[in-house]
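Engineer: Sequence plus the predicted model coming up.
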Amino acid sequence: MDRSTLNLLAPRQFYVVPAPVDSGRKKTPGKAILAGGISGGIEILITFPTEFVKTQLQLDERAAQPKYKGPIHVVTSTIKERGFFGLYRGLSSLLYGSIPKSAIRFASFEFFKNQIADKDGKLTTLQTLGCGLGAGVTEAIFAVCPMETIKVKFIHDQNQPQPKYRGFAHGVSTIVKTEGFAGIYQGLGPTILKQGSNQAIRFVVYGKITNWMKGGDDSKKLGVLQTLSSGALAGAASVFGNTPIDVVKTRMQGLDRHKYKNAWDCTKQIWKNEGFFAFYKGTTPRLGRVCLDVAIVFTLYERIYDALIAVEGML
């Protein structure tokens, strides 16, 4: 039997993609926590205004009298009423939350990856999907849900005639005092769905694109523009994949959540009262924010982790 025939009969292997970091080595969760936390803090300072605009549009129900005509109107109205820094209302909740969120995301991804990757540190597409899903669920429970609930309440409170939250500490204490600890864990189910699907999509798409750019050579280092573009595309894929979940999550965390029995009832009411396209409200600002978010975080994470390795080697 000739060699070509043997090749045809050989068992096929799954296509393997690298994790969205250098696959040739295992990364330690400890360094991933530090690199992820620093990356998340820098990223949110840059992108928060787009998150503010997205949340305002999602809270502006079509069933009621709309307050805003679109993203630009949100920006101009906010600056006119509260000045430029009005676009940073609710920043404290995301800043305090983004650092642990990114730290938990990358550390948990590296932990799951280290458990199942092959000896070369590679994952199949399905394994990458699973690790991303696990990272998203973990960050949703331990960081994102309370952070997002507080952020949405702060932004929604700004729309009231007499805002009642005087700052982060006062706002959180008021929420806990009036609603209990569960008051900062509203919309947990949709948040888990959102973050799980977010990270599953992002890690897979980022891994696929960077693998293509490397030409299959895991030792090749990508430039800043390459990682930024890969991250932006991964972020865009997650936006179009799960914005409906994000809309339901936002409504369930707002001050008007009492109008809904649960996430499913919220979904039905949006469909009935506002139509299909209401599930994609805020897509434009979210697209801008998430593409920047993912591009910046993945790029910073890669380089901060390498810097930590270099510093460790010098000690």
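Structural biologist: On my side now, so go ahead. Since this is a predicted model, take the numbers as computed values, not measurements.
Engineer: Please count neighbours and contacts with C-alpha atoms only from this point.
Structural biologist: Fine.
Engineer: Would you state the strands of the stretch 51-200 of the chain in chain order?
Structural biologist: 122-124 (DSSP state E, counting those that start in this stretch).
Engineer: where do the helices sit along it?
Structural biologist: 71-82, 91-116, 125-139, 145-158, 168-179, 188-214 (DSSP state H, counting those that start in this stretch).
Engineer: Check which helices and strands the last one sits against.
Structural biologist: When you say that, I think you mean helix 188-214. If you count contacts as 3 or more Cα pairs under 8 Å, 6 or more residues apart in numbering; DSSP states H and E, helix 188-214 packs onto strand 16-18, helix 125-139, helix 145-158, helix 224-253.
Engineer: would you list the ones you listed in CSV and tack on mean neighbour count and distance to K164?
Structural biologist: Below are the helices and strands packed on helix 188-214 laid out as CSV (neighbours: other Cα atoms under 10 Å; distance: least, Cα to Cα, whole Å):
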stretch, mean neighbour count, distance to K164
strand 16-18, 24, 48
helix 125-139, 24, 29
helix 145-158, 24, 7
helix 224-253, 22, 17
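Engineer: can you put the ones you listed in JSON lines and add distance to Y68?
Structural biologist: Formatted as JSON lines, these follow (distance: least, Cα to Cα, whole Å):
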{"stretch": "strand 16-18", "distance to Y68": "43"}
{"stretch": "helix 125-139", "distance to Y68": "32"}
{"stretch": "helix 145-158", "distance to Y68": "14"}
{"stretch": "helix 224-253", "distance to Y68": "16"}
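Engineer: looking at it, V294 is touching A237, isn't it?
Structural biologist: No - V294 is not in contact with A237 according to Cα atoms under 8 Å; the separation is 10.8 Å.
Engineer: Got another one to weigh against that:
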Amino acid sequence: MVSDTLKDILSGTFGGIAQVLVGQPFDIVKVRIQTAPHGTYNGVLDCVSKIVTHEGPFAFYKGTLMPLMGVGACVSVQFAVVEEFKRRFRHANEARFGTSHLSDVQLYTAGAAAGIANSVIASPVEHIRIRMQTQRNGEFRGPIDCLSRISREHGLKGVFRGFFPTALREGHGMGVYFLTYEYMVQRALEGKHITRAELPTTTSMIAGATAGIALWLMVYPIDVVKSCLQTDSLDPSKRQYHGSLDVIRQLYGRGGIKAFFRGLEPTLIRAPFANAATFVAFEWASRNLSKY
């Protein structure tokens, strides 16, 4: 029999793979717009056009190998932690109140815990992915070469550059993410008088899409700060930014509040598709693994 934890890990892995395959082209456009010098692109379509013209259509999947391995691991950790917290909260609620219903605070807490735990994997994975996405002169032969060189030349501190904003984004973002999804799913189950195993795919898609949009609306400025740190020079003597607060100061000085929302359009376009795919894949895998 498959244990609950293993089932959650495997189901999360399916969700993570679906998320990468659907969302990677949108993500590379987001990162390019976030980190390029002001005026490089006139918008999303201009960025897409320039990538196709100068680098070819396969450029939209630059650095995909690392996310396929890393995001699969990240999402599996997220779902494993959030489902474990939900189980513990249900047991506590049943013992104290005689009901397994989870409060909004408990759902947010479960998501936040999942996000913070996930940050340990997400930070280096996203750092390597961003380095691969933004390189234009073939500096790295691949994600393994990129990781190896950063680790060798700059140690763990270099690999984990941008960890603090990543942890902040993941903690708050995943709290909002899972709260939104579970709230919508629970309302649907109660309204239709069905079990989780009977959850319609369309309901999972809509709830996942909404959760993805809510996530990014809550944490996007933090993600911009993270991206700036992770695309800055690894050589301390050549860095443009000296830390998260310095990124905030410089971005605001150059472009005001708008500077923290550069690249939001492709992110909001990507969010519903990638996260709908994530939850549909997770629910499908979880439902089928429950048979064993």
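Structural biologist: Okay, I see it. Note that the structure is predicted; figures quoted are calculated from it, not measured.
Engineer: For Y305 of structure 1, find the nearest of the helices of the stretch 51-200 of structure 1.
Structural biologist: helix 91-116 (10.9 Å; Cα to Cα).
Engineer: compared with structure 2, how much does the closest one deviate?
Structural biologist: Taken over the aligned residues, the distance from helix 91-116 of structure 1 to structure 2 averages 1.1 Å (mean Cα distance after the TM-score superposition for structure 1).
Engineer: which residues of structure 2 does that helix align to?
Structural biologist: Helix 91-116 of structure 1 corresponds to residues 64-89 in structure 2, going by TM-score structural alignment.
Engineer: Pull out the buried residues from that stretch.
Structural biologist: For stretch 64-89 of structure 2, burial by neighbour count (16 or more other Cα atoms under 10 Å) applies to 64, 66-68, 70-87, 89.
Engineer: distance of the counterpart of Q240 of structure 2 in structure 1 from M252 of structure 1?
Structural biologist: Aligning on TM-score structural alignment places Q240 of structure 2 opposite K259 in structure 1. According to Cα to Cα, to the nearest Å, K259 of structure 1 stands 9 Å off from M252 of structure 1.
Engineer: now do G235 of structure 1
Structural biologist: On the measure of Cα to Cα, G235 of structure 1 and M252 of structure 1 end up 23 Å apart.
Engineer: Next: L193 of structure 1.
Structural biologist: 13 Å.
Engineer: ok, now I42 of structure 1?
Structural biologist: For I42 of structure 1, the distance to M252 of structure 1 (Cα to Cα) stands at 28 Å.
Engineer: next one: G223 of structure 1
Structural biologist: 41 Å.
Engineer: again with K272 of structure 1
Structural biologist: 17 Å.
Engineer: again, but for E302 of structure 1
Structural biologist: 35 Å.
Engineer: Likewise for G288 of structure 1?
Structural biologist: 23 Å.
Engineer: and if you look at G189 of structure 1?
Structural biologist: Per Cα to Cα, G189 of structure 1 is found 10 Å from M252 of structure 1.
Engineer: which residues are common contacts for the two?
Structural biologist: A263 (Cα atoms under 8 Å, 6 or more residues apart in numbering).
Engineer: centre of the chain versus stretch 248-263 of structure 2, how much separation?
Structural biologist: Centroid separation for stretch 248-263 of structure 2 versus its chain: 22 Å, with Cα atoms, centre = their mean, to the nearest Å.
Engineer: And for stretch 242-251 of structure 1?
Structural biologist: For stretch 242-251 of structure 1, the distance to the chain centre is 13 Å (Cα atoms, centre = their mean).
Engineer: quick check: that stretch aligns to which part of structure 2?
Structural biologist: Against structure 2, stretch 242-251 of structure 1 falls on residues 219-228 (TM-score structural alignment).
Engineer: Residues contacting that stretch, please?
Structural biologist: 31, 34-35, 130, 162-163, 165-166, 168-169, 172-173, 244, 247-248, 260-262, 264.
Engineer: what do you get if the cut-off is 7 Å, keeping everything else the same?
Structural biologist: 34-35, 162, 165-166, 169, 173, 244, 247-248, 260-261 (Cα atoms under 7 Å, 6 or more residues apart in numbering).
Engineer: any chance of the helices of the stretch 51-200 of structure 1 in a markdown table, with distance to V248 of structure 1 too?
Structural biologist: Putting the helices of the stretch 51-200 of structure 1 into a markdown table (distance: least, Cα to Cα, whole Å) gives the following:
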| stretch | distance to V248 of structure 1 |
| --- | --- |
| helix 71-82 | 19 |
| helix 91-116 | 19 |
| helix 125-139 | 17 |
| helix 145-158 | 12 |
| helix 168-179 | 20 |
| helix 188-214 | 7 |
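Engineer: closest to F48 of structure 1 out of those helices?
Structural biologist: F48 of structure 1 lies closest, by Cα to Cα, to one member of those: helix 91-116, at 6.8 Å.
Engineer: follow-up on the earlier one: V311 of structure 1: which of the helices of the stretch 51-200 of structure 1 is closest?
Structural biologist: helix 91-116 (19.2 Å).
Engineer: What angle do helix 145-158 and the closest one make with each other?
Structural biologist: If you take axes from the mean of the first three to the mean of the last three Cα atoms, to 10 degrees, helix 91-116 of structure 1 sits at 160 degrees to helix 145-158.
Engineer: And Y165 of structure 1, what's its match in structure 2?
Structural biologist: Using TM-score structural alignment, Y165 of structure 1 lines up with F140 in structure 2.
Engineer: what about the strand or helix carrying P49 of structure 1, how far off from structure 2?
Structural biologist: Assigned by DSSP states H and E, P49 of structure 1 belongs to helix 29-59. Following the fit onto structure 2, the mean deviation recorded for helix 29-59 of structure 1 is 0.9 Å by mean Cα distance after the TM-score superposition for structure 1.
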